[in-house]
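J.: Need coordinates for the below:
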Amino acid sequence: MRSRSTNPLIRGSAPPRTSHAKKGEPVSQPALAQVASNPLSRGESTPALFPQGASAQRDGRHGELATAAHPREDVVQPEPHPRGEEPSAALVKLRSFQTLEDVTVAEALLAHLEAEQVDAVFGIPGGNIAPLVQALRRHSRIRFIIGSHEGGSAFMADGYARATGRLGVCAVTAGPGATNAMTGVASAHLDQVPVLTLSGQVSTERFGLGAIQESTDEGGINTAEMFRHCTASSTSVVDAKSFPRLLERALKTAHGVPRGAVHLSLPTNIARQKLAKVSVPTAPGAWKSTLPAAPASEVFTAFELLRHAKRPLIYLGSGAREALESRGAEFATFVRRFCIPVVTSLRGKGLFSEEDFLSLGVLGIAGSKRAEQYLGEGVDVLMVLGSRLGEWASKSFSSLFQAASTVIQVDATPSVIGQFLQVNLPIVADVSSVVAGLVEFGHDSAPAHEAQVRERRQHLNALNLAHRSAAAVLPEEGPLKPQHVMQELNPHLRGNTDLYVDMGNCTGWATHCLRITPPTRVFYPCGLSSMGWSMGAVIGGKIGRPENTAIALTGDGSFLMNGTELVTAVRYRVGAVYVVLNDNYLGMVNHGEHAQSAGEYPLDDPYFSLGNPDLVKFAESLGARAYEVTRPGQLSELLPEVLRRADEERRPQVLVCRIDYREVPPYGDRFAAVASAPKEG
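T.: As a prediction, this is how the structure comes out:
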């Protein structure tokens, strides 16, 4: 059970303050008595405080403050700061539709995708998806990108959706085509990426006859039911007239709250049938959900908790991506004004510049020691924006998080709030609205205690300096270490660069060593933790955002799983860059078993060896340019030319970095957590 909060706002004895006090000047207690008459405190609807122009919502608590997590404690808020002028409301743009006549189901599907601004579909052709493939052949604005494996194609659709913010689409045939794609689809779904998977199906009149690749209970495997367990929605289309309704429902679900993957099984005869009329949106976004805006009272309470905190901390998850991409500069100004340190999850890495002195880096598995130290020393207000605090984000559910005495968690999905930590102020809302509200409240405000801010700034400077001083100096000679690779890659992660980090030891090294600054973006497949993901995702991302530099960071094990997708990049002239950490082992399990067995199994045991394949020749055989990196400093020499060639030649470039397999990855806590898992029996 959490001990009674030490935060004065939660205790009901907020530091006295008046709205007219000078900066740093003590204020009188009577100002607090005025809060009862404040509509924000009572949860009443107020004029808009946020830039979108929508009115602050009533929180529905009939006079109670937005702190229902404290049924036994009274909360007193200081009065809000007066606003100079209120934003005016704006009219909402109405949806518009066009009517198409005498089109096939496959053509109607492509019309919907075009309305979603989808310009690429990823997949593998097959007889049971032939009507859609033939429609794609005739379509001038949507390309069909044919991969080498359905799993890689699903990863491409995932990468495309992450890079563009649009719907990713994967099209595969029935039976094994659908089952092969399932890992990629599940990976996207667990990371809340909107992906539509279209799988073929035999004609309905053949159901139950044992037709080739039949995907029903009666004569094969029911792929629609299989997908139901790894998507937000999976449906079999059994007649043409219901198709428009089922497709619209799938698109609404993919773009809903939370976003996710959806699946439609489409029989060949249905795909070829004509529709007399079908309505299609004329503009993108018709099926996207409007996320709820945060009540002003709750945002104001969060703001005041942060403003009065002695040791505040803001935690950014991937759910804060849209908010930080649109208001990152304003958010940075806000946290600097109040000197609030910032940490991120793996998937939130780089949303806030890791070069900023307020950035403590990633807090989670393989994260920053600075972040761990600051949290471990005690935090009186922890604000979590857009993270469910799963195992990657919580450092294997570390007890360090219990050091936070007051927790604010913001997420549009109610079920994720409080699943790991007891939450004192839950805010079910769009993270963007909360960031906008904090920025607005912070414009006219001063820190509650200037002395605390000065002390916090000095502590953070000392913390950063101590950790920089303690950092190991990499040798300029000797074997190439993964830290060398990160150090030499980092200067090239600038501007509009997208980095797709695979699963394995490369995940830990990237998380621990790289320092990312926007607009550079980093993507991880943390939900399912799928090895091989980056090989396809970087292709889809580069196709979706061709103007961006696209780099995949992967291990040799992952490279061997989906490396054949290099031929896809060559065929479609995708200038992606691959940095491969090559130690000839399944390194994460090799080091994990070595650590858990207390050295009983040596690192050079061949049990997890990959057989020492020549990855340079493998990449070259698929049409890529490939380079071997064997010594410190060599990657720095090669990268400028490699990046130039990737853009100019529009050809994949592969850098195989032969690293020292003995270097221990920063996974100590993860290895310990697995080793200490309860045994059955």
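
J.: CA atoms for contacts and neighbours, from now on please.
T.: Fine.

J.: thinking G168 is in contact with Q192, fair?
T.: No - at 11.9 Å, G168 does not count as touching Q192 under the criterion of CA atoms under 8 Å.

J.: So those two - more neighbours on which side?
T.: G168 (33 against 24; other CA atoms under 10 Å).

J.: For the more buried one, give its distance to L266.
T.: The spacing between G168 and L266, counted by CA to CA, to the nearest Å, is 18 Å.

J.: Could you do K310 as well?
T.: For K310 relative to L266 (CA to CA), the value is 58 Å.

J.: Which residue of the two possesses the greater neighbour count?
T.: L266 (30 against 21).

J.: name the element the more buried one belongs to?
T.: Applying DSSP states H and E as the criterion places L266 in strand 261-267.

J.: which residues of the stretch 251-400 of the chain fall in strands?
T.: 261-267, 274-281, 312-316, 342-344, 359-362, 381-385 (DSSP state E, counting those that start in this stretch).

J.: Of all those, which one is nearest G220?
T.: strand 261-267 (14.0 Å; CA to CA).

J.: for this protein, what's the longest helix?
T.: Longest helix in the chain, counting residues (DSSP state H): helix 450-470.

J.: Can you point out the buried residues in that one?
T.: 452-453, 456-457, 460, 463-464 (16 or more other CA atoms under 10 Å).

J.: That one versus strand 312-316: what angle between them?
T.: Computed by axes from the mean of the first three to the mean of the last three CA atoms, to 10 degrees, the angle separating helix 450-470 from strand 312-316 equals 60 degrees.

J.: what's near enough to touch L603?
T.: Neighbouring residues of L603 by CA atoms under 8 Å, 6 or more residues apart in numbering: 590-591, 594, 661-662.

J.: re earlier: quick one: which of the buried residues of helix 450-470 is nearest P292?
T.: V453 (32.9 Å).

J.: Isn't that closest one up against F338?
T.: Yes - with contacts counted by CA under 8 Å, V453 reaches F338, the gap being 6.9 Å.

J.: Give me the common contacts of these two.
T.: P447.

J.: can you give me the strands for the stretch 551-681 of the chain?
T.: 577-582, 625-629, 653-658.

J.: Would you do the same for the sequence below? I want to compare the two.
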Amino acid sequence: METNTNALTVDDLIVHFLKLEGVKYIFGVPGGGLMNILNTLKNNVSDLTYFICRHETGAAYMADGYYRATGNLGVVMVTTGPGATNALTGIMNAQADGSAVLLITGEIDQRFYGMGYLQEGIDASLDIKAIYTAATGYSSIITSGSDAATIFKQALRDALSIPGQAAHVSLPVNVSLEPVSITSLPTAVSAYRTSPKGTPLEDVKTAMASFLTAKKPLLLLGNGCRQALSDNATYKSLIQFVETYGIPVITTADGKGVFSELHDLSLRVYGIADCMWPYYYFTDKETPYDGLMVIGSSLGELSTNSWSQILVPQVENAPFIQVDINQKIIARSFEVTQGIVGEAGAFINDLASLIPQFPPDEEAVTLRKQIISNIKNTHSPFVDPSFDYNSNASPIKPAALMRVLQSGLPSDSKIFIDAGNCVGWSVHFLAIEPPASIFTALSMGPMGFAVGAVVGAKIGCPNITCVGIVGDAAMLMFGAEVSTAAHYKAGAIWIVLNDNNLSMVSQGMEHFYPDNTNPGVWTELYELGSPDIAGFAKSLGAEAHIINSPQDLENILPTVLSRANNDGVPQVIVANIDRTAIPPYYNAEYIVTASSQNN
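T.: Predicted coordinates:
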């Protein structure tokens, strides 16, 4: 079915497609380059809400967080020149992490191209289209009413592909009022886009036959599985497959939580800030590790401990199978015995459907489950007990902070982790079980991601607890978005790890470049000036809480959750942490093993 386009302008066309895609919210900062479409949005306020953010990158982080929390397209709209360039980091990050985000940037009137008009981004020293061509999956300029539908539909196809992408469309202010030249508009998204839904079944059979020859195989899931496993039926297929054959599961840090970390077969995270359980599984000599299947991971640096050979099965002719929708990354980091180009969900469902053709070896299944049980019963998942997971001391041990969050947050919480040391503490010490979910930005690692993303998540999921775990420096960088949350009554919660330092940098420099003649110099160099984070948060409309012990957090958490979820009041918890605590990034066991195998 299609709708007639009599008297429709380019602005009307854009709004039509946004509504068709189910878009309800747009994030951004307005300006003169958007003046015409702003008027159109004003006339459609019952269907589309334009959230006015405090910074364009903050708006992009919000759209990214909204997509991750809801699965729906995130939309950003900003003005010309610096408005467009300010959004770049957040949009680039969405592209890197596979988030479906559409950016619409305003542009000056075409009559003034090349004449030095204020904030010009086309035919000038600044080329917005080129910038976003280099940073997104798609970037184009709508030049007239005749190409508007073609370009906008292509942007939607690219953004909503699998994996998701960031797409950019530039809209000159005069073009926005031009009439469209097409005679009708689609009334269903299926008229102009679709998604891959399959995997070659014969390839799945081959993979399954090979994988099940292993006595001690392992399944590695990456962030590329997240969308597929958000489907309950597909998640059940995964559970059926691994339980039938007793196959242990690990995830990458950015895939953390796609499989329940409290399941008997979970060995939790491998890669940056990894759990110790995979190490014991890899290195057990009595029954050698002899098979790996990877689904939805590019096997990049942080997912593999810098491509450590410990991940490669150490038995001759052992299966190493990599499945991904993106053929460009298959066998990029490790040679494989079989690569399969296919959609993760279809592959997982096919594995479950083929179980009757591959009866389990019950003796092997029992052995695998016993090995996993022995590892968990014998070894802590944590790299070092000195991290004081059970501490109640002041200042707060960050590991102990994670302990309180583990027990105190609702079971369906959505947790966003910023760049820096909060990654190490959260990835290592939190155990995530769906429907709870956790999101990182580890492909690019920009500071401030979680500060903004948690606001977008809360706007998209107002009845679910949404928490950002961030550092004090990240809060200073993008904390102005607390004001956005307060203005729109989005009850986001921020846990701020406050140590008055860029500690990931200072601790890293101390690790690699210790200065014995001037102890503590690195800490001194990267201090933040003791800002009043709580006062800053209060000035922006949040309720702020300062805590000095894990017990303090336990005491205030029920009130924080109630005020955020029931009253829509943003909550900022400033946790004064032990600044000498170092997160588990430098895992000696993995480093030694990797070094010995790589030499």
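
J.: what distance separates the longest helix of the first structure from the centre of its chain?
T.: 30 Å (CA atoms, centre = their mean, to the nearest Å).

J.: now swap in stretch 319-337 of the first structure and tell me
T.: On CA atoms, centre = their mean, the centre of stretch 319-337 of the first structure falls 16 Å from that of its chain.

J.: mind listing the strands for the stretch 51-200 of the second structure?
T.: Going by DSSP E, counting those that start in this stretch, the stretch 51-200 of the second structure shows strands at 74-78, 101-107, 138-141, 166-172, 184-186.

J.: returning to that earlier point: quick one: closest of the strands of the stretch 251-400 of the first structure to V103 of the first structure.
T.: Of all the strands of the stretch 251-400 of the first structure, strand 274-281 comes closest under CA to CA, at 5.3 Å.

J.: mean per-residue distance, the closest one to the second structure?
T.: With mean CA distance after the TM-score superposition for the first structure, strand 274-281 of the first structure departs from the second structure by a mean of 3.9 Å once superposed.

J.: Show residues contacting that strand.
T.: 95-105, 108, 111-112, 115, 240-241, 244.

J.: hmm, try it at 7 Å
T.: Contacts with strand 274-281 of the first structure, where a contact means CA atoms under 7 Å, 6 or more residues apart in numbering, come from 96-105, 111-112, 115.

J.: The residues you listed into CSV, with extra columns for neighbour count?
T.: As requested, these are exported to CSV (neighbours: other CA atoms under 10 Å):
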residue, neighbour count
S96, 11
F97, 13
Q98, 11
T99, 11
L100, 15
E101, 13
D102, 13
V103, 17
T104, 22
V105, 26
A111, 22
H112, 21
A115, 18
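
J.: Show me which pair in these is furthest apart.
T.: S96 and T104 (21.8 Å).

J.: Now do the SS call for Q98 of the first structure.
T.: Assigned by DSSP: H, G, I helix; E, B strand; the rest coil, the conformation of Q98 of the first structure is strand.

J.: Tell me if I'm right that it and T282 touch.
T.: Yes - the pair Q98 of the first structure / T282 is scored as a contact, 6.2 Å apart, by CA atoms under 7 Å.

J.: Quick one: the helices in the stretch 501-650 of the first structure, in order.
T.: With DSSP state H, counting those that start in this stretch as the criterion, the stretch 501-650 of the first structure has helices at 505-513, 533-544, 556-562, 566-571, 587-596, 615-621, 634-649.

J.: Can you tell me which of the ones you listed is most buried?
T.: helix 533-544 (a mean of 31; mean count of other CA atoms under 10 Å).

J.: so how far does that one sit from its counterpart in the second structure?
T.: Mean deviation of helix 533-544 of the first structure relative to the second structure after superposition (mean CA distance after the TM-score superposition for the first structure): 1.1 Å.

J.: Trace that helix over to the second structure and give me the residue numbers.
T.: Under TM-score structural alignment, helix 533-544 of the first structure corresponds to residues 449-460 of the second structure.

J.: Could you dump the helices of the stretch 501-650 of the first structure into a markdown table and include distance to P8 of the first structure?
T.: Converted to a markdown table, those look like this (distance: least, CA to CA, whole Å):
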| stretch | distance to P8 of the first structure |
| --- | --- |
| helix 505-513 | 36 |
| helix 533-544 | 47 |
| helix 556-562 | 51 |
| helix 566-571 | 58 |
| helix 587-596 | 45 |
| helix 615-621 | 60 |
| helix 634-649 | 52 |
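
J.: Of all these, which one is nearest V410 of the first structure?
T.: Across the helices of the stretch 501-650 of the first structure, the minimum distance to V410 of the first structure, taken as CA to CA, is reached by helix 505-513, at 23.7 Å.

J.: Just list what the closest one packs against, helices and strands only.
T.: helix 482-489, strand 549-555 (3 or more CA pairs under 7 Å, 6 or more residues apart in numbering; DSSP states H and E).

J.: Could you dump these into CSV with mean neighbour count added?
T.: Formatted as CSV, these follow (neighbours: other CA under 10 Å):
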stretch, mean neighbour count
helix 482-489, 21
strand 549-555, 28
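
J.: closest to A470 of the first structure out of the ones you listed?
T.: Comparing these by CA to CA, helix 482-489 comes nearest, at 15.2 Å.
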